[in-house]
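Enquirer: return atomic coordinates for the entry below.
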Amino acid sequence: MRQMGRTNRARYLATFLLGYALSGLLTGTWTSVETLMDYFKYKPRILCVESKTKPYFAICPFHKEEDLLVSGSIRDTGIWDSDLTHLLKVALSLYKEAMLVDLGAFIGYFTLYAGALHHDVLAVEPSNSSFKRLRQGLLLNDFSATIKILNKAVSNKRSYVHMGKNQKLNLGKMHVNSEKDTDDRENALKNEMIETVTMNDLLEYIHVKQAIIKIDIEGYECKAMEMSTAFFKEVFVPFIFMEWLIIRTNMNSNETACTWTDAKRLVDYLTGLGYTPFAYHPVFTLLDPSAVLDWEIDNIFWQHKNAKSLLPYINLLRKVGPKYFDKMDQNQV
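Expert: As a prediction, this is how the structure comes out:
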């Protein structure tokens, strides 16, 4: 994965400085001098790179020694989760006015990709270290006008929570510690706790009638969906891309935020709203909502009954491969 060239570095530096100045004036907060000075060096502490997606964007992954999975893939190949990358491009092409709601944005790969595709985005990420890199990517790409970012967690109530410990070499698996939450804001801020919001609360930041959801919040998907009725009434969501790995792995544990009964309730809720679940990796499969315990898959997409279908494009992805989608213009869909 190549680092940003000298010309691009100068362009991104100018954009960063402008965004830095504007954000400071508007919010009264400023990036530290230490971080600013990093951008005047050829080897900055936060080393940002260009993606190999089309269109490309700048992103600021962790070092591979910290996060081998997502950041390592981006640094080595310029892409993360190629199937979802291509399907998201098609989904946003089918709904050109839709906003991406990225719940569990991490360092912003899908957020910034949607921004590069000229879509508005609402990105929610609770981890402070990941949020810092997400914000840096936002400024480098000059997406501040179209992408809103929230340093919060999504749950079924408003409170403050501690984040669980990072997993070695997989910072994307940082999770909310559901055993430690409080409504005491003053105490929460002293202890560097993260504020939670509900999906219904997110309507404050959404001013469109169509949105595509990508949700990867480490087993908290069940809790998030508990408080989403108003969201789905106000916004038409044709597709929901959801990680299922953590849910299926932990659903038989009493300590998880999404037990098997919670998972069943989640599936019943979404099917009741008119959604059909599909697995798309490694094999495309229509899932049986009555057999949740048998879903031995990592990722799901939910398609609404009134949505334009993604299925022809999934079949094409399987037959032709990702190169077609790399070359595809959004107007071709």
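Enquirer: going by C-alpha atoms from here, please, whenever you check contacts or count neighbours.
Expert: Fine.
Enquirer: give me the neighbour count for the closest residue to Asp142 other than its chain neighbours.
Expert: Nearest non-adjacent residue to Asp142, counting by CA to CA, 6 or more residues apart in numbering: Thr15, 6.3 Å away. Neighbourhood size, Thr15 [other CA atoms under 10 Å]: 16.
Enquirer: wait, isn't Thr15 in contact with Gly137?
Expert: No: Thr15 is beyond contact range of Gly137, at 10.8 Å (criterion: CA atoms under 8 Å).
Enquirer: what residues of whatever helix or strand the residue nearest to Asp142 lives in count as buried?
Expert: Taking DSSP states H and E as the definition, one finds Thr15 inside helix 6-27. Within helix 6-27, the residues that count as buried by 16 or more other CA atoms under 10 Å are Arg9, Tyr12, Leu13, Thr15, Phe16, Gly19, Tyr20, Ser23.
Enquirer: what's in contact with that helix?
Expert: Thr29, Trp30, Thr31, Tyr39, Gln136, Leu139, Leu140, Asn141, Asp142, Ser144 (CA atoms under 8 Å, 6 or more residues apart in numbering).
Enquirer: how does it look with 6 Å?
Expert: Trp30, Leu139, Leu140 (CA atoms under 6 Å, 6 or more residues apart in numbering).
Enquirer: could you find the closest non-adjacent residue to the first one?
Expert: For Trp30, the nearest residue in space outside its immediate sequence neighbours is Gly24; the separation is 5.1 Å by CA to CA, 6+ apart.
Enquirer: report the secondary structure state of Gly115.
Expert: Assigned by DSSP: H, G, I helix; E, B strand; the rest coil, the conformation of Gly115 is helix.
Enquirer: can you count the residues close to it?
Expert: Neighbour tally, Gly115, other CA under 10 Å: 23.
Enquirer: helices of the protein, start to end?
Expert: 6-27, 33-38, 70-77, 82-94, 109-116, 128-140, 185-190, 221-226, 229-234, 245-250, 260-272, 311-320, 323-327 (DSSP state H).
Enquirer: tell me which of those sits nearest to Thr198.
Expert: Thr198 sits nearest to helix 221-226 of all those, at 6.3 Å, using CA to CA.
Enquirer: second input sequence below; structure requested for side-by-side comparison:
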Amino acid sequence: MFRFKCKSRKGCVLVLLTLIFVFIINRFVRNISRTDIMNHGIMSDSNSAYSKTLTGCWSSSRACVRLFDTSKDYSNASQINVCVYQIVPTIKKAIICIYDPKTDIYISKSILNNGNWEGALIGEVLNLLRTDQHMEFLDLGCNIGVYTISVATLGRRVTALDANRKNLEMLLTSLQIGNLTRNVTMLWNALSDKSEVVNLKEDAGNVGGMAIVSGQELAPDFENSTIAVTLDDLEVMFRKKKLLIKMDIERYEMKALLGAKRFFEYVNIRYLIMEWMHHAETDTGLEIIQFLSARGFVPYAPNDRTRPLQQETRNKWPNDILWKQTDSGIDK
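Expert: Alright, predicted model coming up:
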């Protein structure tokens, strides 16, 4: 036990006041540091399972959330085939860098030939954002950034997450050319139901859309691996914010939702757009319906928000689904 002796009552008071002052200053500095980290959406802890020396990594006891450095220049990255205009109705043209269409036969080829990818769905996203100037966009599985670039061009805040570093390098180059980096926060992570190192498996013909393989032992800076986090690990970034979420994470949607219970409780998610074609006739699809309907979400076709979709016809739902937050769950 710490003891001290005072020669006078006045001396004791001064010593006591000094100790109180030091204690208050120490707590103040610690709170400032914590607040600064939270404002950037990333928690840190010296006892993390992952080292802070990893590229762009700030860590907590639960996860390692990687903030992608937007000050770097990747304009000479070997995977960039060409940078062209992306054309989306109602907003000005924006530059987007694409892969060789021979290796990316879906997104890059469509942009090169048609000027956009999923242009109609992007238009619906922009229309929804225009209904509320405070709503932000969370792009989970951003790929090369067709949605992120469009929303940033609209002047709205975007957080873009992807497991594939090459995608983020290309997206960053596009944002820098279009002077849009100030609108976008980029995260280099996969999503799962737990924090872990995951392997990335290339899909032939869809070079930007790698599948996630769980339970790997590879180093998290290996070219074909990265660190998975949960949506609950990101909750501090978005607490009490209004969000429109686009989730396209290569059949990993349910695993991501299992790690998002606190996220759905504390974040004001107004809309969630999700690929449905992989889940239409699976047990996982039913689990997704149960998870979201229990939290007050109702499914619609993105271009028809007047008639909810029915669970019994889920195998005939469109390829993409818009889940809208309401006071009641899905119609049975």
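Enquirer: returning to that earlier point: what's the most distant pair in the buried residues of helix 6-27 of structure 1?
Expert: Arg9 and Ser23, at 20.3 Å, using CA to CA across these.
Enquirer: next helix or strand past the longest helix along structure 2?
Expert: The residue-count maximum for a helix in structure 2 (DSSP H) belongs to helix 9-39. Later in the chain than helix 9-39 of structure 2, the nearest helix or strand by DSSP H and E is strand 57-59.
Enquirer: now do the next helix or strand after that following strand: which elements does it pack against?
Expert: Next helix or strand after strand 57-59 of structure 2 toward the C-terminus (DSSP H and E): strand 64-66. Strand 64-66 of structure 2 is packed against strand 57-59, with contacts defined by 3 or more CA pairs under 6 Å, 6 or more residues apart in numbering; DSSP states H and E.
Enquirer: report the buried residues of the strand it packs on.
Expert: Within strand 57-59 of structure 2, the residues scored as buried using 16+ other CA under 10 Å are Cys57, Trp58, Ser59.
Enquirer: what is the neighbour count of Lys201 of structure 2?
Expert: Around Lys201 of structure 2 there are 14 residues (other CA under 10 Å).
Enquirer: also Phe222 of structure 2?
Expert: 10.
Enquirer: what angle separates the helix holding Thr15 of structure 1 from helix 128-140?
Expert: 110 degrees (axes from the mean of the first three to the mean of the last three CA atoms, to 10 degrees).
Enquirer: how far out from the middle of the chain is helix 6-27 of structure 1?
Expert: Counting by CA atoms, centre = their mean, to the nearest Å, helix 6-27 of structure 1 is centred 23 Å from the centre of its parent chain.
Enquirer: need the contact list for the corresponding residue of structure 2 for Lys157 of structure 1.
Expert: In structure 2, Lys157 of structure 1 lines up with Lys194, judged by TM-score structural alignment. Applying CA under 6 Å, 6+ apart, we find Lys194 of structure 2 in contact with Thr230.
Enquirer: on that earlier part again, against structure 1, where does the longest helix of structure 2 fall?
Expert: Going by TM-score structural alignment: helix 9-39 of structure 2 matches no residues.
Enquirer: same deal with stretch 255-262 of structure 2?
Expert: Residue span in structure 1 matched to stretch 255-262 of structure 2, by TM-score structural alignment: 223-230.
Enquirer: now that stretch: buried residues?
Expert: Lys223, Ala224, Met225, Glu226, Met227, Ser228.
Enquirer: the last one and Met99 of structure 1, how far apart?
Expert: Using CA to CA, to the nearest Å, one obtains 17 Å as the distance from Ser228 of structure 1 to Met99 of structure 1.
Enquirer: one more: the second one?
Expert: Taking CA to CA as the criterion, Ala224 of structure 1 is separated from Met99 of structure 1 by 19 Å.
Enquirer: which of the helices of structure 1 is buried the deepest?
Expert: Compared across the helices of structure 1, helix 109-116 shows the largest average neighbour count, a mean of 24 (mean count of other CA atoms under 10 Å).
Enquirer: residue range for that helix in structure 2?
Expert: Taking TM-score structural alignment, helix 109-116 of structure 1 hits residues 146-153 over in structure 2.
Enquirer: then stretch 61-70 of structure 1?
Expert: Going by TM-score structural alignment, stretch 61-70 of structure 1 sits over residues 98-107 in structure 2.
Enquirer: so which residues make contact with the matching stretch?
Expert: So stretch 98-107 of structure 2 is contacted by Ile80, Asn81, Val82, Ser108, Lys109, Trp117, Gly205, Asn206, Val207 (CA under 6 Å, 6+ apart).
Enquirer: then stretch 284-296 of structure 1?
Expert: Pro277, Phe278, Ala279.
Enquirer: recalculate using a threshold of 7 Å.
Expert: For stretch 284-296 of structure 1, contacts defined as CA atoms under 7 Å, 6 or more residues apart in numbering pick out Lys264, Val267, Pro277, Phe278, Ala279.
Enquirer: first vs last residue of it, how far apart are they?
Expert: 13 Å.
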